[in-house]
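Enquirer: With the sequence up front, the predicted model follows.
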Amino acid sequence: MKPVEIWSAADEPQLKERLARRAEPVLLAGLVADWPAVQAGRQAPLAICDYLGRFDRGAEVMATKTRAAARGVMGYNDALTDFAFVKARMTLPEFMGHLAAYLPASHAPAIAAQCAKVGDVIPGFLDDNRLQALPGVVPNFWLGNALTVPVHHDHPHNLACVAAGRRRFTLFAPDQVGNLYIGPLEHTPSGAPISVVHPDAPDFERYPRYRDALAAALVADLGPGDALYIPPLWFHQVQALEKVNLLINYWWPVAVEKDLPAPAHALLQAIQVLNALPATQREAWAAMFGHYVVQREQDPAAHIPEAWHGVLARRQD
């Protein structure tokens, strides 16, 4: 695996545009190092919980707890018949109480309050910890101990900021999708399809192409104050490495013209329609999609007068 490129970028409005032009992930060293949350997280493992408690408003979070056989991974069981974790709603102080109780244990269950809305649960956090690069984007927070989220991808742009603890991201380009053994598109842990390969002990006999994915992967190790930009559709595995970790992440959408469906909806509809066709027809349509949609080799409208381009008219290059 190769390390992700590192920038020493400043938190400024121009950063959003620079990131949106990126085709690959980039690690932004120390981007949010001056946040009070980061300073609190450096003091002691549970200091970040004391800090977050200042902003608690009694809202509930969704807490995840992995089963013993999951080995700290929020994924499927080995037989692919069920999830290897359970979920429950509780208040933030209740969850932080579990986190504190597990702190001395050497083999504690992996737990996390995942994708909790900062604006709903700890709204005052935003006043203390601002990000000029993404004004108006309300982030999510991910608080927990040493837990691994298997390979998955997001549709929006993603800026992940480590406020406490350490995280390791393993990243795969979208063209590695066939090597990642992505699970069902509907029966998912939290909406995003995930790889069925166990990240800590891959079964290469069962999933041989995963070796090729790892050979092409990028890796980024983040400490307190660091941030990672992940472009849309880049697959990533996230490992929280300490007994207390806090991640703040910002998602902002890919620009899509008004009244057009989201690309993900178009993909799902294409899957449903084309899977009903015989293999020879799927191959034929693959050629059509490659020519008209992907347009990797040529512009399908280059020989047509511009006034007649219709749906082939280029919106963006």
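Expert: Cool, the structure landed. Keep in mind that what you see is a predicted model, and the values were worked out from it rather than measured.
Enquirer: switch to C-alpha atoms for all contacts and neighbour counts from now on
Expert: Noted.
Enquirer: Which residues does stretch 281-294 contact?
Expert: L274, N275, R296, E297, Q298, P300, L312 (Cα atoms under 8 Å, 6 or more residues apart in numbering).
Enquirer: Distance to F95 added to these, as CSV?
Expert: Listed next are the contacts of stretch 281-294 as CSV, based on distance: Cα to Cα, whole Å:
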residue, distance to F95
L274, 45
N275, 44
R296, 49
E297, 52
Q298, 54
P300, 55
L312, 52
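Enquirer: ok, these vs A112, which is closest?
Expert: Nearest to A112 among the contacts of stretch 281-294: N275, at 37.1 Å, using Cα to Cα.
Enquirer: show me where this structure has strands.
Expert: 2-3, 5-7, 26-28, 60-66, 85-91, 111-117, 140-144, 148-152, 157-164, 167-172, 218-222, 227-230, 235-240, 245-252 (DSSP state E).
Enquirer: I'd like those strands as CSV, with distance to A264 and mean neighbour count appended.
Expert: Converted to CSV, these look like this (distance: least, Cα to Cα, whole Å; neighbours: other Cα atoms under 10 Å):
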stretch, distance to A264, mean neighbour count
strand 2-3, 29, 14
strand 5-7, 28, 13
strand 26-28, 24, 23
strand 60-66, 25, 21
strand 85-91, 26, 15
strand 111-117, 20, 22
strand 140-144, 22, 23
strand 148-152, 14, 24
strand 157-164, 14, 26
strand 167-172, 19, 24
strand 218-222, 24, 20
strand 227-230, 17, 25
strand 235-240, 15, 22
strand 245-252, 15, 22
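Enquirer: Please compare the first structure with the one that follows:
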Amino acid sequence: MPAVEEYPVGSITGAAAFRRDVVEPCRPVLLRGLVRDWPAIAAATDSPAAFARYLAPFDAGRDMEAFFGAPRIAGKYYYDETLQGFNFERRRMRFAEALEAIVAGLGKPDADSIYAGSLSIDDYLPGLADRNPLPMLPGIRPRIWMGHASNVAAHYDTMDNIACVVAGRRRFTLYDPRLIDSLYVGPIDRTMAGQPVSLAAAAAPGDPRYPRFAAVRDQALVAELEPGDGLYLPKLWWHQVESTAPFNVLVNYWWDAFSAGPDAPYTTMLLAMIAIADRPEGERGAWKALFDHYVFRENGHPLAHLPPERHGILGPLRDNYGRIRAYVMQMLRG
């Protein structure tokens, strides 16, 4: 499998350059050494116990949810055999209790594996983000993920993402969003942690239930991250995440780099699904032509044949966002 392209961190001169050179191409980029100077990484490099001591003064004492998996699952948090339940247990506890349990379980092969993630640092560890900043994303607040060695099934996020390794090692296996038909996606409303997963990527090679996956398996990109490394993941790229060290910590940043307002593309997709998906094939094809013309615009602006002053609400989005949104909301209200 080919490796994710690396981008020299020293060439990033600010937020505008980062957006232009790294984000706008909408391709994954490995940012080697992006956060190597973080104090949190120095503490984690000393030992897991030292990292826990470093976090202690920031701990707000809040409850959280952690995944506990029996030794037999080897850290692969997934569905059970029926796809109705899961192969792990969810437990509520305080942040410090979860971290203490993770550290205590190190080196004990008969102990449960533990995984805790997507915790807002501002909520659980206020002040930590300011001591460990990421200047090219001003105003974007991070989340923390920690646990033992684990394997999280390939899934996508609906936001752009920068993932930064603080402790341990991470292997990301990435699939282009355009391969979705060959990934055999599971339920979208019965998931491990919010997003649907690829059943094929989680299965053994050659599984006969997923014949199309064999042709795309080797199209995956791979990124191996050490402490201090970052990975930029564009929204909708599928990523399987393997934490390969006994103790692993990651900090990530989610944001929509190209948002013009509060409306999310995923919401639009779900609304389009209930409005269009079950209509006859001929009608779906007609709506697809309109979407291609007005939304995806592969042939350019839909009113390019008219002077700009005649474009109406199809003029510059920055000037018409509110008008279009008000029109849509009025239609939804009936």
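Expert: On my side now, so go ahead. Model, not experiment: these values are computed from the prediction.
Enquirer: Can you calculate the TM-score here?
Expert: Laid over one another, the chains give 0.90 as their TM-score (TM-score structural alignment, normalised by the length of structure 1), with 315 aligned residues with a Cα RMSD of 2.3 Å.
Enquirer: And the strands of structure 1: which comes nearest A40 of structure 1?
Expert: Nearest of the strands of structure 1 (Cα to Cα): strand 157-164, 8.1 Å.
Enquirer: equivalent range in structure 2 for the closest one?
Expert: Mapping strand 157-164 of structure 1 onto structure 2 (TM-score structural alignment) gives residues 160-167.
Enquirer: Then stretch 224-232 of structure 1?
Expert: Under TM-score structural alignment, the match for stretch 224-232 of structure 1 is residues 227-235.
Enquirer: Show me the contact partners of the matching stretch.
Expert: Counting contacts by Cα under 8 Å, 6+ apart, the residues touching stretch 227-235 of structure 2 from outside are 22-23, 26-38, 41, 156-169, 223, 225.
Enquirer: Please compute how far that stretch lies from its chain's middle.
Expert: Stretch 227-235 of structure 2 has its C-alpha centroid displaced from the chain centroid by 10 Å (Cα atoms, centre = their mean, to the nearest Å).
Enquirer: So what would you say the end-to-end distance of it is?
Expert: The first and last residues of stretch 227-235 of structure 2 sit 23 Å apart, counting by Cα to Cα, to the nearest Å.
Enquirer: now stretch 226-233 of structure 2
Expert: End-to-end distance for stretch 226-233 of structure 2, by Cα to Cα: 16 Å.
Enquirer: can you give me the helices for the stretch 1-150 of structure 1?
Expert: Counting by DSSP state H, counting those that start in this stretch, one finds helices in the stretch 1-150 of structure 1 at the ranges 14-20, 36-41, 47-53, 92-102, 118-121, 125-128.
Enquirer: Return the most buried member of those helices.
Expert: Highest mean neighbour count among these (mean count of other Cα atoms under 10 Å): helix 36-41, with a mean of 21.
Enquirer: rewinding a little: save the helices of the stretch 1-150 of structure 1 as a markdown table, and put in distance to I194 of structure 1 too.
Expert: What follows is the helices of the stretch 1-150 of structure 1, written out as a markdown table (distance: least, Cα to Cα, whole Å):
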| stretch | distance to I194 of structure 1 |
| --- | --- |
| helix 14-20 | 24 |
| helix 36-41 | 30 |
| helix 47-53 | 29 |
| helix 92-102 | 25 |
| helix 118-121 | 24 |
| helix 125-128 | 30 |
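Enquirer: Select, out of the ones you listed, the one closest to W251 of structure 1.
Expert: For W251 of structure 1, the closest of the helices of the stretch 1-150 of structure 1 is helix 14-20, at 11.5 Å, according to Cα to Cα.
Enquirer: In structure 2, what residue corresponds to G30 of structure 1?
Expert: G30 of structure 1 maps onto G33 in structure 2, by TM-score structural alignment.
Enquirer: quick one: contacts for that match?
Expert: Counting by Cα under 8 Å, 6+ apart, G33 of structure 2 makes contact with V9, P227, G228, D229, G230.
Enquirer: now with 6 Å?
Expert: By Cα atoms under 6 Å, 6 or more residues apart in numbering, the residues touching G33 of structure 2 are G228, D229.
Enquirer: Check the one 10 residues further on too.
Expert: Taking Cα under 6 Å, 6+ apart as the definition of contact, the neighbours of A43 of structure 2 are A50, F51.
Enquirer: Now do the same for it: its match in structure 1.
Expert: So, by TM-score structural alignment, A43 of structure 2 is matched to A40.
Enquirer: Same check on A56 of structure 2?
Expert: Superposed on structure 1 with TM-score structural alignment, A56 of structure 2 falls opposite G53.
Enquirer: Not counting its neighbours along the chain, what's nearest that match?
Expert: Nearest-residue entry for G53 of structure 1: P93, 7.1 Å, with adjacent residues in sequence omitted and distances by Cα to Cα, 6 or more residues apart in numbering.
Enquirer: what's the answer for A9 of structure 1, then?
Expert: The shortest distance from A9 of structure 1 to any non-neighbouring residue, by Cα to Cα, 6+ apart, is to L28 (6.0 Å).
Enquirer: now swap in P109 of structure 2 and tell me
Expert: Nearest to P109 of structure 2 is P71, by Cα to Cα, 6+ apart, at 7.2 Å.
Enquirer: D112 of structure 2 versus that neighbour, what's the distance?
Expert: Taken as Cα to Cα, the span from P71 of structure 2 to D112 of structure 2 is 6 Å.
Enquirer: More neighbours: the two, which one.
Expert: A count of neighbours by other Cα atoms under 10 Å puts D112 above the other of P71 of structure 2 and D112, at 22 against 14.
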